[in-house]
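>>> what would the 3D arrangement of this be:
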Amino acid sequence: MATEHVLLGAAAKFPVNSTSPIISFTPVIIPSPGRPAELQLRVTAPSTGDALPIILLSHGHGPSNWLSSLQGYAPLAEFWAKHGFVVIQPTHLSSRTLSLPSSEGDEMHWKSRSEDMIQILDQLDHIETVVPGLKGRLDRSKIAGVGHSFGTLTVSLLLGAKNTDPRDGAVYSPFERRIKAGILFGGLGNGGADMSENGRKMLPFYDLDFSTMHAPTLVVGGEDDVGPHLTVRGADWHWDAYTHGPGPKDLLRVKGGRHGFGGISGWDAAETQDESPQRLGFVQRTSLAYLRSQLYEGDDSWKKACEVLAGLNELGSVESKS
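Just a heads-up that it's a prediction; the model follows:
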């Protein structure tokens, strides 16, 4: 987008670095022998600049037909790219655009999602070659993972969390050291007794342990994000990665925020129950600040964002632990 929305409001008080024009290239096809569908990506990048940090963005499993794929999350991908990041978005096998059957033990293709992200990292040479103008411009020492909703399971596992299937005790832990930091938007919380009956039916494989997730992580939780279809608890279930995970962790509580955080999954998306240019601008700018400070030693963007937020209680609040 060429300009900020006129309804950005108080979110405009959060400072950001200068912007540049962006390119969005899709599909980038990754060779995937044995995968039920070829792995397709969207790559959104600044048109200029070198040594660009990388964000792997894992989509959710929402009710829309298109947004849970590489077609979604333009409000995040475009914003981060305008401010200097290369954003890589896969279409996971769980996407409604594919509607593929899944197997017992890999319901909703939950394991293959993490495998997609690892495959992307293994194929960065190929991605650089395919995307026009990207060759030699990636900084592979600066990689972050971001997930929304079901995508937070993908990213949590890559950041060090472990899932134990309650049916057979099988442990799955695809920890990925190349990913240095993460952001979880509307994350999945504790399993077991905290799941609703419907949640256990939807996610029979699920019982995530955050105690081993040591990577720096920003957990973004909507204070009105209540999901009885998954949990018997309230909105705080969505920030269990902060509550039960070791530091360093930060929790950004979004005032009035529901599962869409103002509209992160798409422009004017019907599934967004809390659409707000101001709320969207708030999470765009604070997430950018967090990523910059985690990936660049000495960068104080996150510190400045927290200082601004201290005077804007109507937007939300932040707490941290080391």
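>>> hey, let's count contacts and neighbours off CA atoms from now on
Fine.
>>> for the closest residue to Ser211 other than its chain neighbours, what are its contacts?
Nearest residue to Ser211 in three dimensions, chain neighbours excluded: Gly245, at 4.8 Å (Cα to Cα, 6 or more residues apart in numbering). Residues in contact with Gly245 (Cα atoms under 8 Å, 6 or more residues apart in numbering) are 210-214.
>>> here's the other one to compare against:
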Amino acid sequence: MSFHLPDSPIFSVKPITVPAPGRGADLQVKVTAPTSGRDLPVIVFSHGNAWSMDGYGPLADRWAAAGFVVVQPTHLDSRRNGIGWDDPRFPTIWRVRIADLHAVLDGLDDVLRQAGDLADRVDHGRVAVAGHSWGAQTAGALLGARVLGADGVPGEDFAHPAVAAGALIAATGTGDSLTPFAAEHLPFMRPDYSTMTAPALVIAGGEDRSRLSTRGPDWFTDAYRLSPSPKSLVVVAAGEHTLGGVAGEAVAETTDEDPARVALVADAVAAYLLDALKVDGAAWAALGEAAAAGDGTWSLTGK
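Now for the predicted structure:
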């Protein structure tokens, strides 16, 4: 990468409990932020299946060092809650995930007050959502994507008015190519991106071959191809589903461990959101220049 993002000292506070009546378990979040600075933008991040607020440190820490306040909820599907594929609650967890993000955004002031002086240091007009894998579908719902029912009719609109932009990392594609297992256990994995109007960056791995779809890596570009502009797409040519290990170092499900690849993903998201939230466009412009002059290991396109 030929550009440099700020590298500020950071701190984290956890756990902070967010009111979520009827959820069946406390909704807890972790906040990571720079130790100084004002008018800070916010990223609310949704983790992938089975993870928690304690994962994705390589992303959260790098974003906070670049000047963001990062809020990470632990969703109900986290391993620590012991809810597996066959649990009767599992079919509705996708809705609980979306409700989790709404609860965090609706209660953001209180969350930030419990994390020190952050309530006075953030810019509430500069809020983004991001997510990886299942978390990307969750975040996409707050950007305007919907879930198609079995009859092909789009479901509820879960867009949140506080969300100005987003980043979807390894977001699952449309549901017309689900494997039998996915169709049985994940019937909600039928996103309709035609209504996802908010600005967003989509990041996909060129070697991400999911067991949930009969299609190849292009499945993970649907969120870009099928949504209205403005959108941008970064494809990491050799990236697999964890894109080098975004969930953490030496994580078992990482099949393509590469710290430089993780840094690329983190910095691309930070640069995009700094531009989309109208904080500073310099890093995003530099990313474009780096892509144009690159060696083909990753690409950047937009519409």
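>>> follow-up on the earlier one: nearest to Arg292 of the first structure, of the contacts of Gly245 of the first structure?
Taking Cα to Cα as the measure, Arg292 of the first structure sits nearest to His214 out of those, at 18.7 Å.
>>> so what does that closest one match up with in the second structure?
Under the alignment by TM-score structural alignment, His214 of the first structure pairs with Thr197 in the second structure.
>>> repeat for Asp139 of the first structure
Asp139 of the first structure maps onto Asp123 in the second structure, by TM-score structural alignment.
>>> and Ala45 of the first structure, by the same measure?
Checking TM-score structural alignment: Ala45 of the first structure goes with Ala33.
>>> give the helix, strand or coil label for that match.
Counting by DSSP: H, G, I helix; E, B strand; the rest coil, the backbone at Ala33 of the second structure sits in strand.
>>> just give me the residue closest to the centre of the second structure.
Taking Cα atoms, centre = their mean, the centroid of the second structure lies closest to Gly131, which sits 1.4 Å from it.
>>> all helices for the stretch 51-200 of the first structure, in order.
Assigned by DSSP state H, counting those that start in this stretch, the stretch 51-200 of the first structure shows helices spanning 74-82, 110-122, 124-130, 151-158, 197-202.
>>> matching residues in the second structure for the first one?
Counterpart in the second structure of helix 74-82 of the first structure, with TM-score structural alignment as the criterion, is residues 57-65.
>>> do the same with the third one
Mapped onto the second structure using TM-score structural alignment, helix 124-130 of the first structure covers residues 108-114.
>>> check contacts around the residue nearest to the centre of the second structure.
45-48, 137-139, 167-169.
>>> tell me, how many residues neighbour the nearest residue to it once chain neighbours are set aside?
Using Cα to Cα, 6+ apart and skipping residues adjacent in sequence, the residue nearest Gly131 of the second structure is Ser46, 4.5 Å away. Residues within reach of Ser46 of the second structure, counting by other Cα atoms under 10 Å, total 31.
>>> now Ser46 of the second structure: how far from Leu287 of the second structure?
For Ser46 of the second structure, the distance to Leu287 of the second structure (Cα to Cα, to the nearest Å) stands at 24 Å.
>>> element containing the equivalent of Asp275 of the second structure over in the first structure?
Using TM-score structural alignment, the partner of Asp275 of the second structure in the first structure is Ser293. Element membership of Ser293 of the first structure, judged by DSSP states H and E, is helix 277-295.
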